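make a model of this:
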Amino acid sequence: MRLSGRQISCVRGGREVFSNLDFEAASGEVLAVVGPNGSGKTSLLRLIAGLLVPTGGAIGLEGGEAELTLPEQSHYLGHRDALKPALSVLENLAFWRDFLGGDIGDASQCLTAVGLGHATHLPAAYLSAGQRRRLSIARLLAVRRPVWLLDEPTSALDIAGQELFVGVMREHLAGGGIIVAATHTPLGIEASELRMGAKR
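Take a look at the predicted model:
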């Protein structure tokens, strides 16, 4: 499986964020998207996820499920955690599992895998920032998709959480998955880099 972009251009709010951008990542690989604030790291992830439309170029996935679009084969984990505070930890994860569909994993096992097995019935409103991030990571496990698009994935995670997440990423890659991560900090895993430059 191979994810690639050719001559990608992005305009937001009438401003060209980047242009003529090429990238590539194959099964078992991590592409770290690095660069200063405003250089288009998040915009690139959103383009791959189908949340934005490129103004030029093409993005494609070779070797995936032919009847599914790239967004249907991707998980987009934004820098904000999409959780409903009044729902429990388990209810939040079950919502995303049901909403996303696909190859569904056991929600309780997924929460245990990210260190939240003890908090399944706790309302999400009571979670710390790091625990909210762990719950968002559990979503990646609850519904299996080959392409992970991660925006600052280790933000708010303590050292133990970062180490746990490295293990989660390694398992995904070992299964043939692809990771594209926008990050300001090292991911703790071997990755090739795509450097973005800020437009003036």
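
C-alpha only now, for contacts and for neighbours.
Will do.

who are the packing partners of the top helix by length along the chain?
As assigned by DSSP state H, the longest helix anywhere in the chain is helix 159-174. The helices and strands touching helix 159-174, judged by 3 or more C-alpha pairs under 8 Å, 6 or more residues apart in numbering; DSSP states H and E, are helix 129-142.

relative to helix 159-174, how tilted is the helix it packs on?
20 degrees (axes from the mean of the first three to the mean of the last three C-alpha atoms, to 10 degrees).

so which residues of this protein form strands?
Assigned by DSSP state E, the chain shows strands spanning 2-12, 15-26, 30-34, 56-62, 74-77, 103-104, 143-144, 147-151, 178-182, 192-195.

who touches the third one?
Taking C-alpha atoms under 8 Å, 6 or more residues apart in numbering as the criterion, the residues outside strand 30-34 that touch it are 24-25, 41, 178-184, 190-196.

what number of residues lie near G5?
Using other C-alpha atoms under 10 Å, the number of residues around G5 comes to 18.

right, I mislabeled it, should have said V147
The number of residues packed near V147 is 31, by other C-alpha under 10 Å.

E16 against C10, yeah?
Yes: with contact defined as C-alpha atoms under 8 Å, E16 reaches C10; the gap is 6.0 Å.

here is a second sequence; please produce its structure as well for comparison:
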Amino acid sequence: MLVAESLSLERGGRQLFEDLSFSILPGQLVQLEGANGAGKTSLIRILAGLSRYGFQGEVSRHGGMLYLSHQSAVKSLLSPRENLSWHVSGEGQYSNAEIESALTSVGLYGYEDVPSHALSAGQHRRVNLARLYLSGSPLWLLDEPYTAIDASGVSALEALFAKHVTGGGAVLLTSHQRVDVNCPLVRLDLSAGVMS
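Below you'll find the predicted structure:
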């Protein structure tokens, strides 16, 4: 689904990573690891085609992709329903029932039409994560998906990741916390440049 060849990135006179090559196959969940400042967010933005920084190397993707940043992409003047209608408009048309089901899946039943500026940071994050329940993209690139999510929300996400991967999709995520999924997990250590 994705092939990265000889990726290198230098920023501020510091080499974040160099000559990094790997591939992500259907049925894989890959956790990108590394210390703060190692370049995890920069790498995932390169893989998503969103990097503003010059880098060397090549990235090729096969099939659709969904990218979720570590920052919530929720518009505060819109309701959760309106945010999801706006975000998913490029992927397909979803009914109100499908959007309500996605919001229910992330624990936001009853908040569908509340202005998002009245929601907490964790609820904003859940609105963003509801996109996963609507997405038909086979490849998910997720930067710190557990941010501002409680333990039950993390468990629900991990079950969703396992379902997506066992259904032939693939997930690459960054996280500082342990990923506990009921499917094979591959770790990519950005510091060492190796997959295990």
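
TM between them?
In this superposition the chains share a TM-score of 0.87, using TM-score structural alignment, normalised by the length of the second structure; 187 aligned residues with a C-alpha RMSD of 2.0 Å.

follow-up on the earlier one: name only those of the contacts of strand 30-34 of the first structure that count as buried.
24-25, 41, 178-184, 191, 193-194, 196 (16 or more other C-alpha atoms under 10 Å).

picking up where we left off before, just send the strands of the first structure back as TSV, with distance to A119 of the first structure too.
Output for the strands of the first structure, formatted as TSV (distance: least, C-alpha to C-alpha, whole Å):
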stretch	distance to A119 of the first structure
strand 2-12	36
strand 15-26	36
strand 30-34	31
strand 56-62	37
strand 74-77	21
strand 103-104	21
strand 143-144	20
strand 147-151	24
strand 178-182	28
strand 192-195	36
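
E16 and C10 of the first structure: who's more crowded?
C10 (22 against 14).

show me what the more buried one lines up with in the second structure.
The equivalent of C10 of the first structure in the second structure is L9 (alignment by TM-score structural alignment).

that older thread, of the buried ones among the contacts of strand 30-34 of the first structure, closest to S4 of the first structure?
Closest approach between those and S4 of the first structure, by C-alpha to C-alpha: E24, at 4.3 Å.

list the residues that contact the closest one.
Here E24 of the first structure is in contact with 2-5, 31 (criterion: C-alpha under 8 Å, 6+ apart).

and in the second structure, which of these remain?
Contacts conserved in the second structure for these, using both residues aligned by TM-score structural alignment, their matches' C-alpha atoms under 8 Å: 2-5.

residue contacts, the match of C10 of the first structure?
Taking C-alpha under 8 Å, 6+ apart, one finds 15-18, 54-56 in contact with L9 of the second structure.

if you set the cut-off to 7 Å instead, what comes out?
Neighbour list for L9 of the second structure: 15-18, 55-56 [criterion: C-alpha atoms under 7 Å, 6 or more residues apart in numbering].

among those residues, which ones are buried?
Neighbour counting by 16+ other C-alpha under 10 Å classes 16-18, 55 among these as buried.

now these in CSV, with distance to E112 of the second structure?
Shown next, in CSV, are these (distance: C-alpha to C-alpha, whole Å):
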residue, distance to E112 of the second structure
L16, 41
F17, 42
E18, 45
F55, 41
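
before we move on, the earlier item: can you lay out the buried ones among the contacts of strand 30-34 of the first structure as a markdown table showing distance to A129 of the first structure?
Shown next, in a markdown table, are these (distance: C-alpha to C-alpha, whole Å):
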| residue | distance to A129 of the first structure |
| --- | --- |
| E24 | 32 |
| A25 | 30 |
| K41 | 22 |
| I178 | 26 |
| I179 | 23 |
| V180 | 23 |
| A181 | 20 |
| A182 | 19 |
| T183 | 18 |
| H184 | 18 |
| A191 | 26 |
| E193 | 27 |
| L194 | 28 |
| M196 | 28 |
